[in-house]
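>>> What follows is a protein structure lacking sequence information:
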């Protein structure tokens, strides 16, 4: 079974129903929920998602969104080793580096994002949600 760490933008597309990306992101979420893959969210992303959902709507909406999220996706730890690895990647966007390092540390097969250019020389494959969905549904 493929292990995928999803970038925050993919989760937000689903929870906030952001067109035009929500449909494919929701289909990917559903495939993972059906057990066609193992999905992960980086630990630091959970607090960021809560904050953004609360800002977009309210605390109740944010809580429901995070509960829905962790009901389907495992939380990838962000510990000292992950942070040090992210620093060693020396990317301009540190948050992207943390996602890549967390995916690498949890033996993910790929990192899923709408912004593959944000992951230069990533230590694992970086694919968009449509490619991830295709990958999971072909197995």
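That came through, no problem. Remember, predicted model here, so these are calculated numbers, not experimental data.
>>> hey, let's count contacts and neighbours off CA atoms from now on
Noted.
>>> which helices and strands sit right next to whichever helix or strand residue 9 is part of?
Residue 9 is part of helix 8-15, with elements assigned from DSSP states H and E. For helix 8-15, the elements it packs on are helix 22-33, helix 43-56, judged by 3 or more C-alpha pairs under 8 Å, 6 or more residues apart in numbering; DSSP states H and E.
>>> A further structure is provided below for comparison with the first:
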């Protein structure tokens, strides 16, 4: 196969439909939009709008409680930390905090901190400084000779 022989599969590409180019084209005048009204114009945002009738999302009862002060934590397992240490992305001799985890690519953004969970095994002695840790995670880290400091 040569570069000049490359082409899309049959029917994979469609030529652009030229609307509003005269009545004879079959898509002239209203350009396939029907006739008049809000939907025939550009910039229409009608999701959830029911013509002035009480919308469905307001007619239905609301349930439960949403805590607007709830904190959102990143969760990191001990197995994931061990993987990063084995790959050389995380230095076990230094203190491991949110900034170190972001630099290692384990966490994308800080949110409200990091919570360490105990799934997976850890062999390196880690010095963790995190927002929270599960009991099993603390046990495993201390058993491996490390320490966990929670804020």
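Perfect, thanks for sending it. Here the structure is a predicted model, which is why all the values come from computation and not from measurement.
>>> Would you pull the TM-score for this pair?
After superposition, the two chains reach a TM-score (TM-score structural alignment, normalised by the length of structure 1) of 0.20; 55 aligned residues with a C-alpha RMSD of 5.2 Å.
>>> just to revisit the earlier point, could you export the helices and strands packed on helix 8-15 of structure 1 as a markdown table, including mean neighbour count and distance to residue 67 of structure 1?
Shown next, in a markdown table, are these (neighbours: other C-alpha atoms under 10 Å; distance: least, C-alpha to C-alpha, whole Å):
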| stretch | mean neighbour count | distance to residue 67 of structure 1 |
| --- | --- | --- |
| helix 22-33 | 20 | 14 |
| helix 43-56 | 17 | 10 |
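>>> Residue 75 of structure 1 is nearest to which of those?
Residue 75 of structure 1 lies closest to helix 43-56 among the helices and strands packed on helix 8-15 of structure 1, at 5.5 Å (C-alpha to C-alpha).
>>> Buried residues, the helix or strand where residue 79 of structure 2 lies. List them.
Using DSSP H and E, residue 79 of structure 2 maps to helix 78-87. Residues of helix 78-87 of structure 2 classed as buried by neighbour count (16 or more other C-alpha atoms under 10 Å): 78-85.
>>> Can you tell me which of the helices and strands packed on helix 8-15 of structure 1 is nearest to residue 63 of structure 1?
Closest to residue 63 of structure 1 of those, according to C-alpha to C-alpha: helix 43-56, at 6.8 Å.
>>> before we move on, the earlier item: I'd like the helices and strands packed on helix 8-15 of structure 1 laid out as JSON lines, including distance to residue 74 of structure 1.
Formatted as JSON lines, the helices and strands packed on helix 8-15 of structure 1 follow (distance: least, C-alpha to C-alpha, whole Å):
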{"stretch": "helix 22-33", "distance to residue 74 of structure 1": "11"}
{"stretch": "helix 43-56", "distance to residue 74 of structure 1": "9"}
